[in-house]
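Undergrad: predicted model, plus sequence, below.
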Amino acid sequence: MRLQNHDNESDIEQFSEWILNMGNGKLSEPNDGSAEIDISEELLIVDYDNPIDAIVSSTYPNLQEHYKDEQFLQCRAILASTIEIVDQINEYVLMKIPGDEKEYLSSDEVDMSNANDNEAFNILTPEFLNSLSTSRLPNHKIKLKVGTPIMLLRNLDQPEGLCNGTRLVVTKMANHELEAKIMSGKNIGNITYIPRLSMSPSQSPWSFMLIIRQFPIIVSYAMAINKSQGQSLESVGLYLPRPVFSHGQLYVAVSRVKSKKGLKIWIHDKDGKPLKTTTNVIYKEVFQNL
């Protein structure tokens, strides 16, 4: 649907069929579980010295000239399979753009109301709690500059368009509040203010419930593939130093783009050597009752 509405290329049918076959597990059959699939050379980035710089330059050309341009930022994103890789890319981009950087640290604690008087939770240090991360919560340390694109992780004001997944660009930074301009959804251009919130994951990946007080945002030059669901983008850089690992993850990544020319993929092995194949994970039992 994204391609049909926005793409006038002559090979739109071939490209859309490739995406659908990827999502249905019809590439490199038998593909029921994990399988290696070929990626067209025209989609690949193979000429580079610094891999992160290559994907950033491809997705955000002339970034230093457009780093405050919300129209430039709103239609682009780099996607990766893990939070660690996403954080590396975002930190690299922040170093490249001008402006003063401000760092915000979270205040973390254990929710003792559900701890069932387990004394072991009392010895969890702040440093240990600060080190925990999950895609459902913001990072302990958030670095920002004016012009940084961010994404909300919580619904703040749905009538105003401030929902989980809304993208904004930072316009001012105070100690306890951020001013930002909305750049996705129905209220594009509106200025809003984001406070710090106390948050916990709806399903804790740990044996205790973590409470984190932080701005409910992530920097979104790069984002995890799962966080990109629902986004429609002009330019997508898919960065895969590690292959995808969950059902449909690769399909979600490549189907965010509005045209074939807007998709660039960078894949390499553990030694940094460029690859032309990657892993696609599809479990066909998911489709049996559809």
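TA: Yep, it's here.
Undergrad: okay, CA-based contacts and neighbour counts for the rest of this
TA: Noted.
Undergrad: nearest the middle, which residue of this structure would you pick?
TA: The chain has residue 223 as the residue nearest its centroid, 1.4 Å off, counting by CA atoms, centre = their mean.
Undergrad: putting a second one here so we can go through both:
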Amino acid sequence: MKLLMSSSDQHDGEMKRFANCILDVENKNISSAVGDKSEVEISDDLLITTADDHLFHLVDFSYPDLLQAIPDYMYLQSRAIFTPLESVEKVNNFILTIFSGIEKECLSSNTTCQVDKNEDVQQEWFTPKFLNEIKCSELPNHKLTLKPGISIMLLRNMDQTLGLCNETKLIVNELGNNVIGATVVTGRNIDDKVYISRMNLVPSDSGLPFKFQRRQFL
């Protein structure tokens, strides 16, 4: 007897295979050592093989017909681009160019935290320019460039009673000087209209020998 796999079963199977592949990469089960580096062989069906404009093809592959499809919340729930920290800004800036509307730059305020008197690090060593340029996975960047209609994702738990938790996705509706108006598109409070304000954030491990605080939108 021949069993036919439904499209749902096939999708679940593909997702499981992809997840296992990512775990194998993380656990170094499918890598081989080449000198002091590791190489990972990736299946052809997971590769974008076009020779020109790789970023365009990556976004188009992950978000086909983006402008037409984005009002459908299910479209955003099932898609994401995972990228190294150093590439996030490049991908975000490219996606911004797809949307019409006026960009708004949201700048953070950064200060060093009070240190123990016995520590050698002195607050006056760090200029605002130096603090502004710090980027780490736990914090939004000093400069966030946004447009109405784009999708954003929270990096911290903001208000669990409203469903505003880490990795919650939202669609930007309006951009004020001190708040962002947005619609929740994932989680248990889908379609809720919320306002996000700037918050004081201190990374737990920035890899730096001092602590600093960034006041920025999540």
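TA: Looks like it came in fine. Everything quoted here is computed from the prediction, not taken from an experiment.
Undergrad: now the TM-score, please.
TA: The TM-score (TM-score structural alignment, normalised by the length of structure 2) is 0.82; 210 aligned residues with a CA RMSD of 3.2 Å.
Undergrad: picking up where we left off before, how about the helix or strand hosting the residue nearest to the centre of structure 1, aligned to which bit of structure 2?
TA: Taking DSSP states H and E as the criterion, residue 223 of structure 1 maps to strand 222-224. Strand 222-224 of structure 1 corresponds to no residues in structure 2, going by TM-score structural alignment.
Undergrad: before we move on, the earlier item: the residue nearest to the centre of structure 1 contacts residue 76, correct?
TA: No - the criterion here is CA atoms under 8 Å, and residue 223 of structure 1 misses it with residue 76 at 10.8 Å.
Undergrad: hmm, back to that, onto which residues of structure 2 does the helix or strand just after the strand holding residue 223 of structure 1 map?
TA: Where DSSP H and E defines the elements, the next helix or strand beyond strand 222-224 of structure 1 is strand 235-240. Using TM-score structural alignment, strand 235-240 of structure 1 corresponds to no residues of structure 2.
Undergrad: what segments of structure 2 are helices?
TA: Counting by DSSP state H, structure 2 has helices at residues 7-26, 54-62, 66-69, 73-77, 85-98, 128-132.
Undergrad: which of the residues in the shortest one are buried?
TA: So the one you mean is helix 66-69 of structure 2. Buried residues in helix 66-69 of structure 2, counted by 16 or more other CA atoms under 10 Å: residue 66.
Undergrad: how about residues contacting it?
TA: For helix 66-69 of structure 2, contacts defined as CA atoms under 8 Å, 6 or more residues apart in numbering pick out 60, 75, 98-99.
Undergrad: can you find the partner of residue 50 of structure 2 in structure 1?
TA: Applying TM-score structural alignment, one finds that residue 50 of structure 2 aligns to residue 47 in structure 1.
Undergrad: its match: neighbour count?
TA: By other CA atoms under 10 Å, the residues close to residue 47 of structure 1 number 10.
Undergrad: likewise for the one 4 residues further on?
TA: As a burial measure, the neighbour count of residue 51 of structure 1 was computed by other CA under 10 Å and equals 19.
Undergrad: do residue 146 of structure 2 as well
TA: 22.
Undergrad: ok, now residue 18 of structure 2?
TA: As a burial measure, residue 18 of structure 2 scores 14 neighbours (other CA under 10 Å).
Undergrad: likewise for the one 4 residues further on?
TA: Residues near residue 22 of structure 2, counting by other CA under 10 Å, number 13.
Undergrad: ok, now which ones touch it?
TA: Residue 22 of structure 2 neighbours (CA under 8 Å, 6+ apart): none.
Undergrad: how about CSV for the helices of structure 2, with distance to residue 109 of structure 2 added?
TA: Converted to CSV, the helices of structure 2 look like this (distance: least, CA to CA, whole Å):
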stretch, distance to residue 109 of structure 2
helix 7-26, 35
helix 54-62, 31
helix 66-69, 33
helix 73-77, 31
helix 85-98, 19
helix 128-132, 8
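Undergrad: so for residue 110 of structure 2, which of the ones you listed sits nearest?
TA: Proximity to residue 110 of structure 2, assessed across the helices of structure 2 by CA to CA, is greatest for helix 128-132 (6.2 Å).
Undergrad: which residues in structure 1 does the closest one align to?
TA: Under TM-score structural alignment, helix 128-132 of structure 2 corresponds to residues 126-130 of structure 1.
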